[in-house]
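Student: Quick one, fold the following:
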Amino acid sequence: MQKESFQNKKPSIKILVGYHKPAVLLKDEILTPIHLGRALATEASKDGEISKEDYEWMCENMIGDDTGDNISHLNRYFCELTGIYWAWKNYDKLGNPDYIGFMH
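Tutor: As a prediction, this is how the structure comes out:
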């Protein structure tokens, strides 16, 4: 009986969508935007500097990889792996989904 109810359960799925600058926001029950390298976002990089307005928009519309157990400050070396690391170490903040994916 228990096995049967598990088979009928709709699995919960989260797909993290990695961003490092503003772009079209993909966000719904499954698609979860994550700001990669947020710990470094206000510092100049090879791509220039992010404006205060763009940074605030990203903070308002997506989770950051700089909360909980994270390696956000290493984003310039590990790129999107900082988001994957964040998901691994902060799985509960995503609602403990049955499946998790990542797109960038």
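Student: contacts and neighbour counts: CA atoms only from here.
Tutor: Noted.
Student: Which helix or strand contains residue 102?
Tutor: Assessed by DSSP states H and E, residue 102 sits inside strand 99-103.
Student: which secondary structure elements does whichever strand in the chain runs longest contact?
Tutor: Of all the segments of type strand in the chain, defined by DSSP state E, the longest one is strand 13-19. Contacts defined by 3 or more Cα pairs under 8 Å, 6 or more residues apart in numbering; DSSP states H and E place strand 13-19 against strand 31-35, strand 99-103.
Student: out of those strands, which comes closest to residue 88?
Tutor: Each of the helices and strands packed on strand 13-19 has some distance to residue 88 by Cα to Cα; the shortest is strand 99-103, at 9.6 Å.
Student: Next, the structure of the following sequence, for comparison with the previous one:
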Amino acid sequence: MKILLTPLLLATALPAVAQVEKIETESFAVQQAPIQQVYLLLITQSNVRGVKSSAHSTFPMPDINQCEKEGKRWKTTVIDGINGKDKSYYCVKGSK
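Tutor: Below you'll find the model as predicted:
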């Protein structure tokens, strides 16, 4: 009886070996090209009681021409309490 049970006990004690296929991780990676975008950056400088500060706002623009047009409009528009020399703008090319 020992002779019959010994191979059975050995077989149950060994770990089971399974066939596992390697997963290709690169096939799951999502490749997406960046979307080009132009941003209008409006800047206001101020000097109140000797303390210099600045503020900025960023706006997405459809293209560089529209950005330049809106930036020039910002620079030339009269705003109460803001000196024209304290306003500036930049058109920045980036991506979404």
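Student: Assuming the best superposition, what's their TM-score?
Tutor: The TM-score (TM-score structural alignment, normalised by the length of the second structure) is 0.28; 44 aligned residues with a Cα RMSD of 3.7 Å.
Student: And residue 81 of the first structure, how far from residue 18 of the first structure?
Tutor: 10 Å (Cα to Cα, to the nearest Å).
Student: more crowded one of the two?
Tutor: More crowded of residue 81 of the first structure and residue 18, by other Cα atoms under 10 Å: residue 18, with 26 against 18.
Student: Count the neighbours of residue 66 of the second structure for me.
Tutor: 13.
Student: so it sits in a helix?
Tutor: Yes - assessed with DSSP: H, G, I helix; E, B strand; the rest coil, residue 66 of the second structure lies in a helix.
Student: Return the residues in contact with it.
Tutor: With Cα atoms under 8 Å, 6 or more residues apart in numbering as the criterion, no residue contacts residue 66 of the second structure.
Student: on that earlier part again, buried deepest among the helices and strands packed on strand 13-19 of the first structure, which one?
Tutor: Of all these, strand 31-35 has the most neighbours on average by mean count of other Cα atoms under 10 Å, namely a mean of 23.
Student: Next secondary structure after that strand?
Tutor: helix 52-61.
Student: longest strand anywhere in the second structure?
Tutor: Taking DSSP E as the criterion, the second structure has its longest strand at strand 36-48.
Student: just checking, what packs against that one?
Tutor: Using 3+ Cα pairs under 8 Å, 6+ apart, strand 36-48 of the second structure is in contact with strand 51-61, helix 64-76, strand 87-95.
Student: what angle do the longest strand of the first structure and strand 31-35 make?
Tutor: Angle, strand 13-19 of the first structure to strand 31-35, by axes from the mean of the first three to the mean of the last three Cα atoms, to 10 degrees: 30 degrees.
Student: So which bits of strand 13-19 of the first structure are buried?
Tutor: 13-19 (16 or more other Cα atoms under 10 Å).
Student: the inter-axis angle of that strand versus helix 52-61?
Tutor: Going by the same axes, to 10 degrees, strand 13-19 of the first structure makes 170 degrees with helix 52-61.
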